[in-house]
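> let me see the structure of the following:
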Amino acid sequence: MPLAPAHHLAQLTIALPLEPQTSDRLAGFVELLEPVNALADRFPGSVWRLQTEDGDATAVRGLGDDRLIADLSLWESLEHLAAYVYGGSSTRR
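Purely as a prediction, here's the structure:
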């Protein structure tokens, strides 16, 4: 039986968009949220990410300002996170 890792790497991004997520200016960003999150969920080394029951991290509230959006995820290692962020990994699931 493999041992659980001694630690995970947490990645946190907090943003204050210049406009509401329903604006035309953010339409491309909002359109790509679901496919980008789906890729992250199945990417090797991905452990967990903050999200609502619908799978939406941008709908999480309680950060002190309802305009703020956050992305929090856990990864097995820096190498796994870097492969996801910068691409080029041949180990995608």
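
> C-alpha only now, for contacts and for neighbours.
OK.

> for the longest helix anywhere in the chain, list every residue counted as buried.
Looking across the chain with DSSP state H, the single longest helix is helix 27-42. Of the residues in helix 27-42, those buried by neighbour count under the rule 16 or more other CA atoms under 10 Å are 37, 40-41.

> now do it: distance to the chain's middle.
Remark: helix 27-42 is offset 9 Å from the chain centroid, using CA atoms, centre = their mean, to the nearest Å.

> to compare against the first, here's the next sequence to fold:
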Amino acid sequence: MSGYQLAQVNVAIFRQAKDDPVNQDFMDALDRVNAAADASPGFVWRLQSESGNATDIPLGTGINPDLIVNLSVWEDVESLRNFAYRQTDHVAVLR
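Presented below is the predicted three-dimensional model:
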């Protein structure tokens, strides 16, 4: 262990409103993908609300409500890489 951890942040704005049916597959995959992250080697922590994900965390007054932020912490780059590019459910969402 190097004494450091890696914080990973994704920021995105839905093309359609967050609750639009076009986003339903993404929203439906969140619990499954987040559970896979939580169980992945090297995973440390992720931002989440009571719902178990971060899509409903208000980002502030005047901020686009369709903007979402995902923040996770990993032990090292290799652990994040393995999850992001090799974990089947996450790769499917990326596609």
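
> against structure 2, what's the mean shift for the next helix or strand after the longest helix of structure 1, could you check?
Once the chain leaves helix 27-42 of structure 1, the next helix or strand it forms, by DSSP states H and E, is strand 46-49. Once the two structures are superposed, the average separation between strand 46-49 of structure 1 and the matching residues of structure 2 is 0.3 Å (mean CA distance after the TM-score superposition for structure 1).

> now the counterpart of residue 55 of structure 2 in structure 1, nearest residue through space, not along the chain?
With TM-score structural alignment as the criterion, the equivalent of residue 55 of structure 2 in structure 1 is residue 58. With sequence-adjacent residues excluded and distances taken as CA to CA, 6 or more residues apart in numbering, residue 58 of structure 1 is closest to residue 69, at 5.1 Å.

> what about the one you found, distance to residue 84 of structure 1?
Taking CA to CA, to the nearest Å as the measure, residue 69 of structure 1 falls 20 Å from residue 84 of structure 1.
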